[in-house]
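> structure for this input, please:
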Amino acid sequence: MATPSATIQTGEVHVWSLSFSNAESDISNLNQLLSDDEQSRAVRFISDCDRIRFTIARGVLRQLLSAYTGHPARSIQLIYGRHGRPALTASQAHDINFNLSHSGEHALFALSRECDVGVDIERIRPYSPAYRLRLAKRFFSELECSAIQGLNASRVEQAFFACWTRKEAYIKVHGRGLSLPLSQFSVSVNPMNAPQLLATPWCPSDLKLTRLWDLAAPRGYRAAIALKTFAGDPEFRLFDWPA
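The predicted structure is shown next:
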């Protein structure tokens, strides 16, 4: 696989966007890149769609990691944190940190050399504002719920997904997944303003160390990224797969 640059320069964060439909014709080749464990996981999916998307996402991830580290895609060795977050082994990492997310027909892969990274993409499903508010009360902090409730009904959907993707990106930068309740910290919800981490009692230092950004996403989706301990303002380089 050719990439515009297989090197992440100082100050850069690379974000790759994938449409699953662009890779379905290559699924046999991608499947061959998966580890034995990943292939076993793939066959356990009940849904054909879920199995195909898992195979594509992991195969493309391996192609990307191969391009950035120089190791053959099939020989990439992944280790998993306590809550299932994948990472490269120390011998293969070359300081590369990565994260991936997929929803609906799209996936995002984020890579950095200078910091931990978390990324999230979500497909916007057409539910009513009242339903969004009920979900917000169930999962979000009181501060976030209050902010969303104060919006016009026409803005609730975008605010809900801005909040959701920002929160997911934040917990993924820690590799926590949903083991950290979403109600235990707060982010800004206004989709028109730059995102902020507002409160995180379980890790107060993150208010200075961790920053959030919204990412460009396909129509009908929202996406966000979180970086921890990144010095200065990052340059986000956005690529489409295949290059």
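> only C-alpha atoms from now on, for both contacts and neighbour counts.
Will do.
> which residues touch the closest residue to Leu33 other than its chain neighbours?
Leaving aside its sequence neighbours, Leu33 sits nearest to Arg74 (Cα to Cα, 6 or more residues apart in numbering; 4.6 Å). Residues counted as contacts of Arg74 (Cα atoms under 8 Å, 6 or more residues apart in numbering) are Gln32, Leu33, Leu34, Ser35, Arg62.
> over to Ser91?
Ser91 touches nothing, counting by Cα under 8 Å, 6+ apart.
> make it 10 Å
Residues near Ser91 by Cα atoms under 10 Å, 6 or more residues apart in numbering: Gln77.
> one more to line up against the first:
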Amino acid sequence: MHLTPWPDPLPAGIEVYRLDFDLTIEATAARRVLTSDERAKADRFARTADRVRFTSTRSALRNLLAGRVGCEPVEVPLAASLHGKPFIERAGGNAPQFNVSHSGSHALIALGDARTVTEIGIDIEACKANVDVEAISSLAFTTRECGEVRNAADRLHALYTRWVGKEAVLKAIGVGVAKHLKTIGIRPGANGQFALECAVPEWTNFQAAALRAPIGYAAALAWRAKEETT
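Below is the predicted model of the structure:
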């Protein structure tokens, strides 16, 4: 397991870390900072690769949060919302925002300073060349997005760019991803920034951008900046 800070510039108050896995070797050392429930969950995965991804990502997250919360990694009080968005219990208003995603041999962990960021989401996906672009587009994308993907020179890139953008935004909002994929519209723009289209007024103040992912992957970050008070 190798954890590195994101090398590219990020919005104020946000940190991103990339985790690289060796999926053939059990993450034995990483288990030491997991709770008993988390170790039991890891043991329920039948495949070594799935155990490694879960164990390594949760261990790295706990180690990153521990210094910010002021406790041992295993003591970080992690919980999840109704739709599965993770958060820190009993940490007050200054608890860092965070989100994780893993796919293939990589994971991303996003941290947001509560003084400047109120919500954060991140997504990474391994780009599979044999996917049915038309079928996925019709299930997940708006009419405009379907047309853009259909007419793109690189349809696979267009598909995954929009997919990870949507996932990151919906994870930041904290709602069920599958149910709301067509509620959010993604329009890639300059410098990796996404223009967001949404009919839900409460969701219009989120921002999102593509991240420079490893070769063969797509990734995106979404966040909501804290409004300044006068």
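> in three-state terms, label the residue nearest to Leu33 of structure 1 for me.
Classification of Arg74 of structure 1 using DSSP: H, G, I helix; E, B strand; the rest coil returns helix.
> all the strands of structure 2, in order from the start?
2-5, 14-20, 78-80, 86-88, 97-103, 106-112, 117-126, 184-188, 193-198, 207-211, 217-225 (DSSP state E).
> mind listing what's buried in the longest helix along structure 2?
If you go by DSSP state H, structure 2 has its longest helix at helix 48-69. In terms of neighbour count (16 or more other Cα atoms under 10 Å), helix 48-69 of structure 2 has its buried residues at 49-63, 65-66, 69.
> how about stretch 204-219 of structure 1?
Asp206, Thr210, Arg211, Leu212, Trp213, Asp214, Leu215, Ala217.
> ditto for stretch 188-195 of structure 2
For stretch 188-195 of structure 2, by 16+ other Cα under 10 Å, it's Pro188, Gln193, Phe194.
> do the same with stretch 16-34 of structure 1
Buried residues in stretch 16-34 of structure 1, defined by neighbour count with 16+ other Cα under 10 Å: Trp16, Ser17, Leu18, Ser19, Phe20, Ala23, Ile27, Leu30, Asn31, Leu33, Leu34.
> re earlier: can you find the partner of the residue nearest to Leu33 of structure 1 in structure 2?
For Arg74 of structure 1, the aligned residue in structure 2 is Val74 (criterion: TM-score structural alignment).
> got a list of what Ile52 of structure 1 touches?
By Cα under 10 Å, 6+ apart, the residues touching Ile52 of structure 1 are Phe20, Ala23, Glu24, Ile27, Asn31, Ala42, Val43, Phe45.
> now those in a markdown table, with distance to Arg125 of structure 1?
Shown next, in a markdown table, are the contacts of Ile52 of structure 1 (distance: Cα to Cα, whole Å):
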| residue | distance to Arg125 of structure 1 |
| --- | --- |
| Phe20 | 18 |
| Ala23 | 24 |
| Glu24 | 23 |
| Ile27 | 27 |
| Asn31 | 30 |
| Ala42 | 26 |
| Val43 | 28 |
| Phe45 | 23 |
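> kindly indicate which of those residues lies nearest Arg82 of structure 1.
The closest of those to Arg82 of structure 1 turns out to be Ala42 (Cα to Cα; 20.7 Å).
> apart from its chain neighbours, what residue comes closest to that closest one?
Excluding the flanking residues, the one nearest Ala42 of structure 1 by Cα to Cα, 6+ apart is Arg51, at 5.3 Å.
> mind checking what the one you found lines up with in structure 2?
Aligning on TM-score structural alignment places Arg51 of structure 1 opposite Arg51 in structure 2.
> picking up where we left off before, dump the strands of structure 2 into CSV; add distance to Cys146 of structure 2 as well.
CSV is the format used below for those (distance: least, Cα to Cα, whole Å):
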stretch, distance to Cys146 of structure 2
strand 2-5, 34
strand 14-20, 30
strand 78-80, 33
strand 86-88, 31
strand 97-103, 24
strand 106-112, 27
strand 117-126, 19
strand 184-188, 11
strand 193-198, 14
strand 207-211, 19
strand 217-225, 18
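> quick one: which of these is nearest Arg144 of structure 2?
Of the strands of structure 2, the one closest to Arg144 of structure 2 (Cα to Cα) turns out to be strand 184-188, at 8.4 Å.
> got the buried residues for the closest one?
Ile184, Gly185, Ile186, Pro188.
> and the gap between the closest residue to Phe239 of structure 1 other than its chain neighbours and Asp50 of structure 1?
In space, and not counting its chain neighbours, Phe239 of structure 1 is closest to Trp16: 4.7 Å by Cα to Cα, 6+ apart. Note on Trp16 of structure 1: its distance to Asp50 of structure 1, by Cα to Cα, to the nearest Å, is 20 Å.
> dump the residue contacts of Gly11 of structure 1.
Here Gly11 of structure 1 is in contact with Ser112, Arg113, Glu114, Phe230, Ala231, Gly232, Asp233, Pro234, Glu235, Phe236 (Cα under 10 Å, 6+ apart).
> sweet, I'm off.
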